[in-house]
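In: I would like the atomic coordinates for the input below:
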Amino acid sequence: MRRRGRGIVRTTSAAVWCIATVATASSRPAFIPGPGSKATATTTLTRNSRRKRHAIMIPPPFSRERVVIESIPSRIFEFGVQRFASDWKSYCAIPIIAGFVGWFTNYLAVQMIFYPIKWRGLPIYKVEGEPFGLLGWQGIIPAKTLKMSEAMVNTTVNELLTMEEIIQRLDPDVVSRILLPQSGLIVRPFVDELLADRPKFLSNFVTDYTSDTNRGMIKQRFAEKFLRDLTADVQENINTICSLRHCVVGKMCSDRSLLGRLFQISGKDELLFLVDSGLYLGFALGLIQLVISLYFDNPWTLSLGGLIVGLATNWLALKWIFEPVNPLRIGPFSFQGLFLRRQNEVSADFSKFFAEQVLTSRQLWKSMLTDPTTLPEWEKLIANRFATFTSEVTLGAVNLKLKSRKLKAASARVCATLFDYLEGLHDYVDQALEIDQTLRARMMAMTSVQFERVLHGTEAKKADHQVNRENEATKA
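Out: I've put the predicted structure just below:
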């Protein structure tokens, strides 16, 4: 009787196993034996025989919960396949369209950063210093040139360059030789203003000096001495007669395309990656959107997905460009922001553009001679130098008072016309100051945190705090 019972259990177990397997494969609910069936009797028999040494346990696949759970994924997958097959062309278009949307939105975003240079739209309402108005747009960088150029001077240029250092590279002897042919014209306003009521011999004395040929009683060596001493005065007082901030910001604001071109040249690879990444990331996100649309066919899902694709591609691309700031090693791999990995190349592009287009000799002299904050100091310097020089070469016969109204007026006229006579000096100054080489070397020596601020100036304050923490840690 016991052997017969065991045979019934084995036969029934095999039957139930087959039923469960077939039910799972066909994605149908598994057969669950009801009351009074042989399977129930067998199960009861098994339970009653657990206490016995030779009792037989039913395998886990016979569990009702496991059979039902295993059938759910197959049903979901089968449903998705059927939906995809019913309109596969439309579903295949989803990742393609998402890739295009990602690329186009990134491209449009980059264009809106730099263009248009001037605000375009209906002149109803325009927010000063902002790219938008009531109906119109201006490139973000052109609109924020004043703020961004000031931030660049404060966080980058001032840390790398000092006028007191680079102006010392000028050789007064070379400057005097270059400007010697123009020396008479430079001081001509002093002659017209100050010597008109002097004795005739003094007027002739200085008039011969101010002629283009520099012949007469004042020899060429006196003219060279005047120019050498004037150059030395400029070098000694450069901090009061030159504002690096006014020079850079003034140049940027006079041509609002400059700052944008500087960023486009320095960050050309990063901007290209920002645009192209929209295609790849958009396509990848579109695949996720495709799967979701198979099970949620509401019209708003595609619109919401497009919004998420546009935002996500921009956000991810910017993260990859600037983060991580410092190299992050994971096993044999090293990760760092794309912009930061190109530090040497960016340094070369940035410094070359800055030296050739922004901080040039022409811009330096123009800024010094027109800046309302430094022009009074220039007038004092010129007046003092001419008064000292005149007293020396005339052996005290002409003693000009520094507070004289005429001397101040003549000095103002000299400053107003001085820039016109410096044309031959610019090539030498650009070469002697070595702004390109100085900027490049010091930018390459920057830490990653400091260098990140060159293009990512909006995080300057955060970076400053991190730099301070690094410096404190180094000192400790």
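In: could you use CA atoms for every contact and neighbour count after this?
Out: Noted.
In: tell me which residues of the biggest strand by length in the chain are tucked away?
Out: Taking DSSP state E as the criterion, the chain has its longest strand at strand 120-126. For strand 120-126, burial by neighbour count (16 or more other CA atoms under 10 Å) applies to 120, 126.
In: so what touches it?
Out: Identification of contacts with strand 120-126 by CA atoms under 8 Å, 6 or more residues apart in numbering yields 132, 133, 134, 135, 136, 137, 138.
In: all helices of the stretch 251-400 of the chain, in order?
Out: Secondary structure of the stretch 251-400 of the chain (DSSP state H, counting those that start in this stretch): helices located at 257-266, 268-295, 300-322, 338-341, 343-353, 361-370, 375-393.
In: and stretch 421-439, end to end?
Out: 29 Å (CA to CA, to the nearest Å).
In: and that stretch, how far from the chain's centre?
Out: In this view, stretch 421-439 has its centroid 28 Å away from the chain centroid, taken as CA atoms, centre = their mean, to the nearest Å.
In: what does it contact?
Out: Outside stretch 421-439, the residues that reach it (CA under 8 Å, 6+ apart) are 160-161, 166-167, 169-170, 175, 178-179, 182, 185-186, 347, 351-352, 354-355, 359-362.
In: how does it look with 6 Å?
Out: 166, 169, 351, 352, 355, 361 (CA atoms under 6 Å, 6 or more residues apart in numbering).
In: which residue packs closest to the fourth one, ignoring adjacent ones?
Out: What that stands for is residue 352. residue 436 (5.3 Å; CA to CA, 6 or more residues apart in numbering).
In: in the helix or strand that the longest strand of the chain is followed by, what's buried?
Out: Later in the chain than strand 120-126, the nearest helix or strand by DSSP states H and E is strand 133-137. Of the residues in strand 133-137, 133, 137 count as buried by neighbour count, 16+ other CA under 10 Å.
In: now show me the structure for the sequence below, then we'll compare the two:
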Amino acid sequence: MPVLAAAIGFVTKVVAIEMMFRPIEFIGKPPIFGWQGIVPRRAARMASIACDTMTAKLISPGEIFARLDAERVAKEIEKPLLDNIEEITRQVATQFQPGLWESIPEAVRKLVIGRVQKQAPTIVQNIMESIKDDIDSVFDLKDMVVTNLVRDKVLLNRIFQEAGVKEFAFIRRSGIYFGSIIGLLQMITWAIFRFPLIMPFFGLVTGWFTDWLALKMIFNPKHPVRYLGIFEWQGLFLKRRKEVAAAYGALIAKEIITPHNVIQAVLRGPMSDKLFAMVQKEVQHVLDSQTSIARPLLVFAVGSTRYQEMKRVVSAQVMAALPDTMLYVEDYAEDAMDIRNTLVTKMQELSPEEFEGLLRPAFEQDEWILITVGAALGFIVGELQLLMVEHLTH
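Out: You can find the predicted model right below:
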């Protein structure tokens, strides 16, 4: 009986952990008949909670961008940006007035392109300063994090599994330890009373209690407590928070809040229209100030209205070229932003209550499901145990 109870405890823990993460997508007939792992099913909520904690306690968009030097960014992307400006200028001029660009003397064309190119670094610096001054209007960190994690539920699973690898190992082992103890009590009770319901009852208790106790021991107590004056205990997850912080922060910095993802979110995210307005303003200002030689000819050839439209097209093409152009700045941005060390350091400074709030609330409301499943499995095994005992005794 103690051996079987230990097996029940172990199996119910393995099942509970699997149910947290698998399957990735719902299997069955929604919304009731079937199952989807708790973490993937709550992906949006979990990502939202994690992001709220990160932005409130750990890192802010303003802090990230404040570390970028606008002049250095301009220097990093200078060459691809200059190449793009020359190509964009040719394409737009040809589009709006076929033959016009070719009819302009080569010296004038070079002068126009040269003047715009000369101002390109200034454009980039001005745009970077505008972004840093009003980052919240062009970058939504929460939308970026939630979008990435909802789209990649496997990654979301990895975050929890890698951050809590030792806790999940403890949960599995605890089923054996606690199950054996309950099995001993079951054996003594059966030897005394021989009452048939003892088997399924103890199976249910083993499945329920071992799941409940293991989860409690992971997160409680939040601070070290000495019991019976003999041994001290603190929730494993909280006791190991420096190690968990290192794993969690490294994974978030490597997979989610990366320079590439941040730059793409700024350029293509839900607030990119405001960035486009910044780009358009800067580009149009430079075009007006630096094309004074050719401007009368351009206005005469294409008309004032189309000239304004041409400036907007130039701005749009510059904006379209930025994602590829900004690839050249990612290595510098990774060093300058230093997101990993920032996350790890600040996570390790969180109080136990704040640290628990980073991961647990996201799936806490579904813990009862895991405990209930453990109890049901334990009850079923208890019934099978009873049938086996009755079969052997007859």
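In: now the TM-score, please.
Out: Once superposed, chain against chain, the TM-score is 0.80 (TM-score structural alignment, normalised by the length of structure 2); 352 aligned residues with a CA RMSD of 3.0 Å.
In: and which of the contacts of stretch 421-439 of structure 1 is nearest residue 220 of structure 1?
Out: residue 169 (24.6 Å; CA to CA).
In: residues near the residue mapped onto that closest one from structure 2, how many?
Out: Counting by TM-score structural alignment, residue 169 of structure 1 lines up with residue 67 in structure 2. Residue 67 of structure 2 is flanked by 14 other residues according to other CA atoms under 10 Å.
In: what of residue 309 of structure 1?
Out: Residue 309 of structure 1 - counted by other CA under 10 Å - has 26 other residues nearby.
In: got it, and residue 326 of structure 2?
Out: Neighbours of residue 326 of structure 2 (other CA under 10 Å): 20.
In: again, but for the one 5 residues further on
Out: A count of neighbours around residue 331 of structure 2, defined by other CA under 10 Å, yields 12.
In: any idea which element it lies in?
Out: Going by DSSP H and E, residue 331 of structure 2 is in helix 330-337.
In: which position in structure 1 aligns with residue 241 of structure 2?
Out: Checking TM-score structural alignment: residue 241 of structure 2 goes with residue 343.
In: how close does the nearest residue to that match once chain neighbours are set aside sit to residue 340 of structure 1?
Out: Using CA to CA, 6+ apart and skipping the chain neighbours, the partner closest in space to residue 343 of structure 1 is residue 444 (6.4 Å). For residue 444 of structure 1, the distance to residue 340 of structure 1 equals 11 Å [CA to CA].
In: who's more crowded, these two?
Out: Ranked by neighbour count (other CA under 10 Å), residue 444 of structure 1 and residue 340 place residue 340 first, with 22 against 17.
In: so how far is residue 347 of structure 1 from the more buried one?
Out: From residue 340 of structure 1 to residue 347 of structure 1 the distance is 10 Å (CA to CA).
In: with residue 414 of structure 1 instead?
Out: Taking CA to CA, one finds residue 414 of structure 1 at 39 Å from residue 347 of structure 1.
In: hang on, the earlier thing: save the contacts of stretch 421-439 of structure 1 as a markdown table, and put in distance to residue 156 of structure 1 too.
Out: Formatted as a markdown table, those follow (distance: CA to CA, whole Å):
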| residue | distance to residue 156 of structure 1 |
| --- | --- |
| 166 | 16 |
| 169 | 21 |
| 351 | 11 |
| 352 | 15 |
| 355 | 14 |
| 361 | 20 |
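In: neighbour-wise, which of these leads?
Out: That'd be residue 351 among the contacts of stretch 421-439 of structure 1, by other CA under 10 Å, with 24 neighbours.
In: wait, that one sits on residue 440?
Out: Yes: with contact defined as CA atoms under 6 Å, residue 351 of structure 1 reaches residue 440; the gap is 5.4 Å.
In: quick one, helices of the stretch 51-200 of structure 1?
Out: Going by DSSP H, counting those that start in this stretch, the stretch 51-200 of structure 1 shows helices at 64-86, 88-114, 140-143, 145-152, 158-160, 163-166, 172-179, 183-186, 188-194, 200-210.
In: those: which one's closest to residue 233 of structure 1?
Out: Nearest of these (CA to CA): helix 172-179, 10.1 Å.
In: quick one: that closest one to helix 426-433, angle?
Out: 170 degrees (axes from the mean of the first three to the mean of the last three CA atoms, to 10 degrees).
In: neighbouring contacts of helix 172-179 of structure 1?
Out: So helix 172-179 of structure 1 is in contact with 224, 227, 228, 231, going by CA under 6 Å, 6+ apart.
In: try 10 Å this time
Out: Contacting residues not belonging to helix 172-179 of structure 1 are listed as 180, 182-183, 186, 223-232, 235, 421-425, 428-429 [CA atoms under 10 Å, 6 or more residues apart in numbering].
In: many thanks, I have nothing further to ask.
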